[in-house]
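Just a sequence and a predicted model for now, questions to come.
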Amino acid sequence: METTLFYARAACDTMMRKFAAADLPPKGHFYYHQGVFLSGVLKTWQLTGEQKYLDYAASWVHAVFDESGKVKQYKRADLDDIQAGILLYTLYDATGDKFYRRCIESVAAQVQDIPRCQCGGFWHTCGSSNQMWLDGLYMVCPFIAEYARRFDRPEWTDLVVNEIRLMREHTRDAKTGLWYHAWDESRKADWCNPETGLAPEFWGRSIGWVPVAIQDVLAQMDPDDERRAALELYVRDLLTSLLRYQSADGRWYQVVNKGDQPGNWFSFMLVSFCLFPVNLCKPEISDE
């Protein structure tokens, strides 16, 4: 009988046959597309012990960083260009090679360059001025949280907890409990509500990033940190709210609350639910 590990290996092996590590698209770009996939490759290595998976991820990192630890094609600081930094921690632990430590510091320097909204939250991209998107929680928060723990930078834990708090504060809909895809502090984006700055939809894919991001942050935080309870409640509240929109066959739509409308389709965001070990029997949370 096939197991989840069987499918993980099959997926990794298929991609490894199709692409040399250096050719993973977008080729040459230090980006979340490769980072998300290679995170899975490294988890498969951890579960199987097969060296080829570790070597493949390492080969990609060497293709996009120079030997000084700088990103070869670095042009600007966008959240999507931070996510793949989480690979570096595993590679550093596995090899002890100081090259990966230099790369970690290079990515950390990029975090410092990301523009901020007046409220203190990160812009999603330099071209999306004053905009916070749910996707950004996964793109930057796990890297920051792990950096904080490893290198004793408690102010970085403060930064990431505040980012999550701000995202919820500005995107959560009090009526449904769902989080809108994005928020424009300036109210100038052509997609936003000119009064609230909110995006028009609850997008399944973007909501799916939220529990995964917060889970990864919690894994790096001190077990005694009093802020953990609030983060867990954020996720419990969001997932409980999503249960109201589950289809009869157990799936969710990409536009979460519009499953009865033509053109909508099922989303794969359900995977995020399976990754977060919270007690959904206690959904109470204050809106304040």
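Received the coordinates, thanks. Numbering: from 1, shown residues only.

make it CA atoms for all contacts and neighbour counts henceforth
OK.

got a list of what the residue lying closest to residue 253 once chain neighbours are set aside touches?
Leaving aside its chain neighbours, residue 253 sits nearest to residue 266 (4.1 Å; criterion: CA to CA, 6 or more residues apart in numbering). Residue 266 sits next to 251-254 when contact means CA atoms under 8 Å, 6 or more residues apart in numbering.

Neighbour count added to these, as CSV?
Formatted as CSV, those follow (neighbours: other CA atoms under 10 Å):
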residue, neighbour count
251, 15
252, 24
253, 23
254, 21
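
In strands, which of the residues you listed fall?
Among the contacts of residue 266, DSSP state E puts 252-253 in strands.

need the contacts of residue 266 in TSV with distance to residue 52, can you?
Shown next, in TSV, are the contacts of residue 266 (distance: CA to CA, whole Å):
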residue	distance to residue 52
251	35
252	35
253	37
254	35
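
Going by distance to residue 104, which of the contacts of residue 266 wins?
residue 254 (34.3 Å; CA to CA).

Is the closest one in contact with residue 208, as I believe?
No - the criterion here is CA atoms under 8 Å, and residue 254 misses it with residue 208 at 10.1 Å.

circling back: quick check, nearest of the contacts of residue 266 to residue 135?
The closest of those, once distances to residue 135 are taken by CA to CA, is residue 254, at 14.3 Å.

ok, that closest one - contacts?
For residue 254, the contacting residues are 203-205, 264-267, by CA under 8 Å, 6+ apart.

Please report the distance of it from residue 136.
Applying CA to CA, to the nearest Å, the value for residue 254 to residue 136 is 18 Å.

swap in residue 269?
Taking CA to CA, one finds residue 269 at 15 Å from residue 136.

Looking at those two, which is more packed in?
Neighbour count, other CA atoms under 10 Å: between residue 269 and residue 136, residue 136 has more, with 26 against 22.

Burial check on the residue lying closest to residue 168 once chain neighbours are set aside, number of neighbours?
Nearest residue to residue 168, sequence neighbours excluded (CA to CA, 6+ apart): residue 179, at 7.0 Å. Under the neighbour criterion other CA under 10 Å, residue 179 is assigned a count of 27.

before we move on, what about residue 35?
Count around residue 35 with other CA under 10 Å applied: 23.

ok, now residue 127?
10.

what do you get for residue 1?
3.

residues contacting it?
Applying CA under 8 Å, 6+ apart to residue 1 gives no contacts.

Who's the closest spatial neighbour of residue 84, skipping the chain neighbours?
Of all residues not flanking residue 84 in the chain, residue 35 sits nearest, at 4.0 Å (CA to CA, 6+ apart).

so how far is residue 7 from residue 20?
Separation of residue 20 from residue 7 (CA to CA) stands at 20 Å.

whoops, residue 115 was the one
39 Å.

Between those two, which has more neighbouring residues?
More crowded of residue 115 and residue 7, by other CA under 10 Å: residue 115, with 18 against 11.

take the one below as the second:
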Amino acid sequence: MKLLVNSLLLFFGILVVESTTARPLSYAIWAANSAIARGQGNGLDSSGKPLVSYEHGELQWALRLLFERTKNQTYYDYIKTGVDNVVSANGTVGGGYSTTQFQLDPIRVGPTFLYLYERTKDEKYRVAADAFHNQLMFDQSRTAQGQFWHKKIYPNQGWLDGVYMGDIFYAAYTQAFQPNNVTAWDDITLQFTLMFENTIQKVATPNHTFSGLLYHGYDYSHTTVWADPDRGHSPEIWDRALGWYAMALVDVLSIIPTSHPGNAAILTILRMLAPRIAAAADPTSGVWWLVMTQPGRAKNYFESSGSAMFVYALLKAVRVGYVQDPDGTIVAAAKKAYRYMVNNWVVDNGDGTMNWLNTVQVGSLNTDGSFDYYVGVPTVVNDLKGLAAFALASIEFEHLTY
């Protein structure tokens, strides 16, 4: 009977999150509907001009999952409208996209191009996807090892962010149009493994907590101001950069063929990192510090986008079977973090929408990559990078509920 009631509640968009606590909407639906009500992630900037944005691509991924779960046409229509705002009838990608900048961030919208092409067979989406693929194949600079530069203006730098931005699309495109292209699968695997090998924290350093996780990025040339003599990595582990990479791991494993050795290689990385991420959570709150290498330091704080990304990645990793959790430690960590998120970072506006708090506006390696830089960046209410991550985390949490 309880299962039947819960199923009916889900059908009508209602989720009982805890046995003693009810909210009018599932948090996933509430977050998504709030973003839609504010016009976020719709392929337009705040002034109404077309914009190709990785934040929009992140939200579109969440809306796609919600559409597949709820069959609510609103989510699909919003995805399609958002892409149609930046892709012309002949497939040209506008919205400020320029191949001369050679950056990975815009490529995050690419999986939505592929999704719409699969559903509609409209050639404009294929043409748009081809443009992004051509950038990766022919225009994007690489290090001598083969890692994509994050952007042209950052020579020889690989950032964790870039794996999420570029390589999920790269994998999805290969799956859709070149499934037997072993060279492409090798290359995708290389992007993940090079990033891991060049950024993993190998030793404890003065005034830094050792977690065995990944620094924000690295400079293969060792020429930028922050490049450490050890592999050129940046000085700090920043939560959202690691969050991007963690989400990329769990998302790409459903795309890269299990018959290709890259699947096992990426799975090995995930299985190493997942328990370490769970263990790095603050023991009291259950969520994660902005600068993970210096937990508890003055001016450091619990940051919401990275925390939501970790919850999504950890819960999905266990649910799908990528990571074993025999004693329930990983799921328990994710659930504790999720409870903190809904109790501290979700604000009911009283009008059917919610606000999302404590997402840091940006994190870049175009400065000195120092602790003071990261903690000096302001937080933003309803920053889409965090709100979309919370929707994704909620989708996974709600898999536990039902």
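Nice, I can see it. Because the structure is predicted, anything quoted here is derived from the model rather than measured.

before we move on, the earlier item: determine which residue in structure 2 is aligned with the residue nearest to residue 253 of structure 1, please.
Residue correspondence to structure 2 (TM-score structural alignment): residue 266 of structure 1 is matched to residue 302.

Distance of its match relative to residue 290 of structure 2?
Distance, residue 302 of structure 2 to residue 290 of structure 2, by CA to CA: 6 Å.

do the same with residue 309 of structure 2
Note on residue 309 of structure 2: its distance to residue 290 of structure 2, by CA to CA, is 13 Å.

same check, this time on residue 184 of structure 2
Counting by CA to CA, the gap between residue 184 of structure 2 and residue 290 of structure 2 amounts to 34 Å.

next one: residue 304 of structure 2
Separation of residue 304 of structure 2 from residue 290 of structure 2 (CA to CA) stands at 8 Å.

cool, and residue 128 of structure 2?
Separation of residue 128 of structure 2 from residue 290 of structure 2 (CA to CA): 35 Å.

and if you look at residue 200 of structure 2?
Computed as CA to CA, the residue 200 of structure 2 to residue 290 of structure 2 distance reads 17 Å.

before we move on, what about residue 162 of structure 2?
Distance from residue 162 of structure 2 to residue 290 of structure 2, by CA to CA: 19 Å.

again, but for residue 198 of structure 2
Noted for residue 198 of structure 2: a distance of 21 Å to residue 290 of structure 2, by CA to CA.

Give the equivalent position in structure 2 for residue 191 of structure 1.
Counting by TM-score structural alignment, the partner of residue 191 of structure 1 is residue 226.

cool, and residue 44 of structure 1?
Matched by TM-score structural alignment, residue 44 of structure 1 corresponds to residue 66 in structure 2.

how close does that match get to residue 132 of structure 2?
For residue 66 of structure 2 relative to residue 132 of structure 2 (CA to CA), the value is 25 Å.

Pick out whichever of those two has more residues nearby.
Neighbours were counted for residue 66 of structure 2 and for residue 132 using other CA under 10 Å; residue 132 has more, 25 against 21.

Surely that one touches residue 105?
No - with contacts counted by CA under 8 Å, residue 132 of structure 2 stays clear of residue 105, the gap being 11.0 Å.

quick one: the helices in the stretch 301-402 of structure 2?
Ranges of helices in the stretch 301-402 of structure 2, per DSSP state H, counting those that start in this stretch, are 304-320, 329-344, 371-376, 384-401.

Look up the closest residue to residue 176 of structure 2, ignoring the ones flanking it.
Spatial nearest neighbour of residue 176 of structure 2, excluding adjacent residues (CA to CA, 6+ apart): residue 114 at 7.9 Å.

tell me what the helix or strand where that neighbour lies is packed against?
Element membership for residue 114 of structure 2 (DSSP states H and E) is helix 110-120. Applying 3 or more CA pairs under 8 Å, 6 or more residues apart in numbering; DSSP states H and E, we find helix 110-120 of structure 2 packed against helix 54-70, helix 73-84, helix 123-134, helix 168-177.

Mind doing that once more with 7 Å?
On a contact count with 3 or more CA pairs under 7 Å, 6 or more residues apart in numbering; DSSP states H and E, helix 110-120 of structure 2 meets helix 123-134, helix 168-177.

Which of the helices or strands spans the aligned residue in structure 2 for residue 206 of structure 1?
Residue pairing (TM-score structural alignment): residue 206 of structure 1 is matched to residue 241 of structure 2. Using DSSP H and E, residue 241 of structure 2 sits within helix 239-252.

neighbouring contacts of that helix?
Helix 239-252 of structure 2 has contacts (CA atoms under 7 Å, 6 or more residues apart in numbering) with 160-161, 163-164, 168, 171, 214, 216, 266, 270, 289-292, 305-306, 309-310, 313, 316-317.

burial count for the match of residue 206 of structure 1?
Here the count is done by other CA under 10 Å, and residue 241 of structure 2 has 24 residues near it.

and if you look at residue 197 of structure 1?
When counting by other CA under 10 Å, one arrives at 21 neighbours for residue 197 of structure 1.

Roughly how far does it sit from residue 188 of structure 1?
Distance, residue 197 of structure 1 to residue 188 of structure 1, using CA to CA: 8 Å.

Repeat that for residue 34 of structure 1.
For residue 34 of structure 1, the distance to residue 188 of structure 1 (CA to CA) stands at 32 Å.

Give me the more crowded residue out of these two.
residue 34 (20 against 14).

Now check structure 2 for the residue matching the more buried one.
Aligned counterpart of residue 34 of structure 1 in structure 2: residue 56 (TM-score structural alignment).

Identify the residue spatially nearest to residue 393 of structure 2, adjacent ones excluded.
residue 312 (4.1 Å).

What's residue 251 of structure 2 aligned with over in structure 1?
In structure 1, residue 251 of structure 2 lines up with residue 216, judged by TM-score structural alignment.

Now stretch 309-329 of structure 2: buried residues?
For stretch 309-329 of structure 2, the neighbour count (16 or more other CA atoms under 10 Å) marks 309-319, 322-323, 325 as buried.

ok now it, how far from the chain's centre?
16 Å (CA atoms, centre = their mean, to the nearest Å).

circling back to that earlier point, the next helix or strand after the helix holding residue 241 of structure 2 vs structure 1 - mean distance after superposition?
Next along the chain after helix 239-252 of structure 2, taking DSSP H and E as the criterion, comes helix 261-279. For helix 261-279 of structure 2, the mean deviation from structure 1 after alignment is 2.0 Å (mean CA distance after the TM-score superposition for structure 1).
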